[in-house]
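Colleague: need a 3D model of the following:
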Amino acid sequence: MIMNNKGLERSLFIFPGQGSQSLGMGTKLLDKFPKLKTFYDVGSEILGYDILDVIRNDGKKINETLYTQPSIFIDSLVKESLLLANNIFPNAVAGHSLGEYSALVSANVIDFEDALRIIKVRSYEMQNAGIENPGKMLALIGATHKQIKKICDQGKILVIANYNSYDQVVLSGDKDSIEKAIINCNEIGVRRAIPLKTSGAFHSPLMSSASKKVKEIIDSIKFNDATIPIYQNTNPVGEKIGGKIKQNLINQIENPVQWVSTINNMEKDNSNLDFIEVGNGKVLTKLNDKILKKSKTLTFNMINF
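Modeller: A predicted model of the protein is given here:
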């Protein structure tokens, strides 16, 4: 379905994170808009390898954290550039986990190059932390607050990583705790428990070593005040002060993604504006459909170029 772009001149941009990737994502746009290759060329220079080749041709690497994160980031910024070129601008922005880096660029807090330099370190350190401190993630569908607390209390390291929608949370923890949680979910009647294919226990204390390394590079980069409000994972209010945005980003890797609060606050603060998922797929669109009261969310491929 191709939407008429009328009414989208001011929208709310949301950027997806890890798990939204697919082989070849966004590359067909290069046939129609060859100038977009600049994003991949600059990205490859910073990363030290051909990122476009990974996205186009390597079905194994694109699902490895080291390559997944920069691939998703570049894909989102390529697509955002097309929206801007067609006079579709963000009134406010947010991103889910990794997607927050795309949102920072969109809000002019940091530039594309600096964001990618951070992501280069982030992706390596998060993948490495997953090797040093093996962990897993588990999505729970239809669990009550009481059930979630009971499950987490029975784990060694087991925490809520993502508040994705009213009926979906994601747990993160060591392997034994996640495996025990799956059994407990069945015993206490949680509707569904879905193990996720990730390389580590993201947004948990098991990412402590990665968080320290990422903090070092974040601290070395100047964060400008945002030109539009950014709603961050750890503090989902419309923030524009660069120093506060930096600290919120530093806190992100070990703390939960507050997606429900993010979307509720964005809708409340920006009445009558619709959301656009700027990136690959429709993961966030599906989550938003379960959260939003009045606004709607469009996927990128619904926009007419």
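
Colleague: going forward, measure contacts between C-alpha atoms and count neighbours the same way
Modeller: Noted.

Colleague: can you pull out the strands in this protein?
Modeller: Assigned by DSSP state E, the chain shows strands spanning 10-15, 89-95, 135-141, 158-165, 168-174, 192-196, 230-231, 257-258, 275-277, 297-299.

Colleague: nearest to Lys37, of those?
Modeller: If you check each of those against Lys37 by CA to CA, strand 10-15 wins as the nearest, at 20.0 Å.

Colleague: now do that closest one and strand 89-95, the angle between them.
Modeller: Going by axes from the mean of the first three to the mean of the last three CA atoms, to 10 degrees, strand 10-15 is angled at 30 degrees with respect to strand 89-95.

Colleague: one more sequence to fold, the one below, so I can look at both together:
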Amino acid sequence: MNAYIFPGQGAQFTGMGLDLYEKSTIAQKLFEEANDILGFCITDVMFKGSAEDLKQTKVTQPAIFLHSVILAKTLGHNFRPDMVAGHSLGEFSALVANGALSFEDGLKLVFKRALAMQKACELQPSTMAAVLGLEDAMVEQVCKTIDGVVVPANYNCPGQLVISGEVDAINSACEAMKTAGAKRALVLPVGGAFHSPLMEPAREELAAAIENTPFKAPSCPIYQNVTAFAVSNENDIKRNLILQLTAPVRWTQSVQQMIADGATLFTEVGPGNVLQGLVKKINREAQTTAATFTPNL
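Modeller: Below you'll find the model as predicted:
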């Protein structure tokens, strides 16, 4: 069975999407449509902007979404998913790819999500840290001993769990993780505590937008971050999308469940190859590949 997986924030790179635009008429049309929907030329930043330009919140998330979704659209008849999943932001790309969301509605939600998350970040100093070489259960246990808000945020693969919370609490947690046996505990260069209770203001703002957006029955199940199980019901999909901002990304568990449900090939659709690496760390026997577009569609 074919599993298609879609990356999240951090996968961006300078010049992203330019090859699609130059070689696919479908891509050109969708990129121009995106400029109109967003009200600014995101293509200028994606194709010609610096790494610093791409780090702007209002650019990063829609840029990765656009690269992933437009790449999927250029695959034509070669795009035949039996199941999909996306890492954090990538969940929106996956939902457009499997037909649950329209391209326009997906992009509008991603843009609203980016701005809402930025606002939440500005309310309180917060950050994230990667904990390497410690079992998930130990990371969870250490988080509970720290004063302040600090929670597991991204279960990326065995031995790699990202924690999220208040700056002081994260710094304390990093020291405690090292004492508990972590190989490394590194504060990440991010501006907020994503997938933590500190994103509650963003969750409330996004919830209203999601509730007012039409969703359709998907062409195949999506394994959502919040549950790590196959979901096909539109109302369940919407509920899980809303919960996602304050809940952890259960990527390890999602990939394990997809394999248990019959996934034999994981195809990463979008910029970078981070998810392929994570899948291999979760299960060394899993087959992975990157999607490549078909020109002139």
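
Colleague: give me the TM-score for these two chains.
Modeller: The TM-score (TM-score structural alignment, normalised by the length of structure 2) is 0.93; 293 aligned residues with a CA RMSD of 1.7 Å.

Colleague: if we can go back for a sec, which one of the strands of structure 1 lies nearest to Ile62 of structure 1?
Modeller: Nearest to Ile62 of structure 1 among those is strand 192-196 (15.9 Å), distances taken as CA to CA.

Colleague: circling back: and the strands of structure 1 as JSON lines, adding mean neighbour count?
Modeller: Rendered in JSON lines, the data for the strands of structure 1 read as follows (neighbours: other CA atoms under 10 Å):
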{"stretch": "strand 10-15", "mean neighbour count": "24"}
{"stretch": "strand 89-95", "mean neighbour count": "24"}
{"stretch": "strand 135-141", "mean neighbour count": "23"}
{"stretch": "strand 158-165", "mean neighbour count": "23"}
{"stretch": "strand 168-174", "mean neighbour count": "25"}
{"stretch": "strand 192-196", "mean neighbour count": "16"}
{"stretch": "strand 230-231", "mean neighbour count": "29"}
{"stretch": "strand 257-258", "mean neighbour count": "24"}
{"stretch": "strand 275-277", "mean neighbour count": "27"}
{"stretch": "strand 297-299", "mean neighbour count": "19"}
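
Colleague: out of the ones you listed, which comes closest to Lys60 of structure 1?
Modeller: When these are compared (using CA to CA), the closest one is strand 192-196, at 16.4 Å.

Colleague: what angle sits between the closest one and strand 135-141?
Modeller: If you take the same axes, to 10 degrees, strand 192-196 of structure 1 sits at 150 degrees to strand 135-141.

Colleague: contact partners of strand 192-196 of structure 1?
Modeller: Lys136, Met137, Leu138, Ala139, Leu140, Ile141, Gly142, Ile182, Cys185 (CA atoms under 8 Å, 6 or more residues apart in numbering).

Colleague: contact partners for the first one?
Modeller: Lys136 of structure 1 sits next to Ser172, Gly173, Asp174, Lys175, Ile178, Pro195, Leu196, Lys197, Thr198, Ser199, Gly200, Ala201 when contact means CA under 8 Å, 6+ apart.

Colleague: map the fifth one onto structure 2.
Modeller: It stands for Ile178 of structure 1. In structure 2, Ile178 of structure 1 lines up with Ile170, judged by TM-score structural alignment.

Colleague: count the neighbours of whichever residue in structure 2 pairs up with Leu66 of structure 1 for me.
Modeller: In structure 2, Leu66 of structure 1 lines up with Lys58, judged by TM-score structural alignment. Other residues within reach of Lys58 of structure 2 by the criterion other CA atoms under 10 Å amount to 20.

Colleague: quick one: Ile26 of structure 2 and Thr74 touch, right?
Modeller: Yes - taking CA atoms under 8 Å as the contact criterion, Ile26 of structure 2 and Thr74 are neighbours in contact, 6.6 Å apart.

Colleague: who's more crowded, those two?
Modeller: Shown here are Ile26 of structure 2 and Thr74; by other CA under 10 Å, Thr74 has more neighbours (23 against 18).

Colleague: what lines up with the more buried one in structure 1?
Modeller: Superposed on structure 1 with TM-score structural alignment, Thr74 of structure 2 falls opposite Leu82.

Colleague: now the contacts of strand 192-196 of structure 1 in JSON lines, with distance to Asn57 of structure 1?
Modeller: Converted to JSON lines, the contacts of strand 192-196 of structure 1 look like this (distance: CA to CA, whole Å):
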{"residue": "Lys136", "distance to Asn57 of structure 1": "27"}
{"residue": "Met137", "distance to Asn57 of structure 1": "27"}
{"residue": "Leu138", "distance to Asn57 of structure 1": "29"}
{"residue": "Ala139", "distance to Asn57 of structure 1": "29"}
{"residue": "Leu140", "distance to Asn57 of structure 1": "33"}
{"residue": "Ile141", "distance to Asn57 of structure 1": "34"}
{"residue": "Gly142", "distance to Asn57 of structure 1": "37"}
{"residue": "Ile182", "distance to Asn57 of structure 1": "35"}
{"residue": "Cys185", "distance to Asn57 of structure 1": "38"}
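
Colleague: Arg122 of structure 1 corresponds to which position in structure 2?
Modeller: Across the two structures, Arg122 of structure 1 finds its equivalent in Arg113 of structure 2, going by TM-score structural alignment.

Colleague: from Lys48 of structure 2, how far out is that match?
Modeller: 24 Å (CA to CA, to the nearest Å).

Colleague: for Tyr223 of structure 2, same thing?
Modeller: Counting by CA to CA, the separation of Tyr223 of structure 2 from Lys48 of structure 2 is 34 Å.

Colleague: and if you look at Gln160 of structure 2?
Modeller: Applying CA to CA to Gln160 of structure 2 and Lys48 of structure 2 gives a distance of 33 Å.

Colleague: one step back: for the contacts of strand 192-196 of structure 1, which one is nearest Lys213 of structure 1?
Modeller: For the contacts of strand 192-196 of structure 1, the minimum distance to Lys213 of structure 1 (CA to CA) is 21.0 Å, reached by Lys136.

Colleague: ok, the match of Ile178 of structure 1 - contacts?
Modeller: Under the criterion of CA under 8 Å, 6+ apart, the neighbours of Ile170 of structure 2 are Thr127, Met128, Ala129, Val150, Ile163, Ser164, Val187.

Colleague: one more: Leu241 of structure 2?
Modeller: Leu241 of structure 2 sits next to Gln224, Val226 when contact means CA under 8 Å, 6+ apart.

Colleague: go on, the one 5 residues further on?
Modeller: Each residue near Thr246 of structure 2 by CA under 8 Å, 6+ apart is listed here: Phe194, His195, Ser196, Pro197, Leu198, Met199, Glu200, Arg203.

Colleague: repeat the analysis, applying 6 Å as the threshold.
Modeller: When contacts are counted by CA atoms under 6 Å, 6 or more residues apart in numbering, Thr246 of structure 2 touches His195, Ser196, Pro197, Met199.
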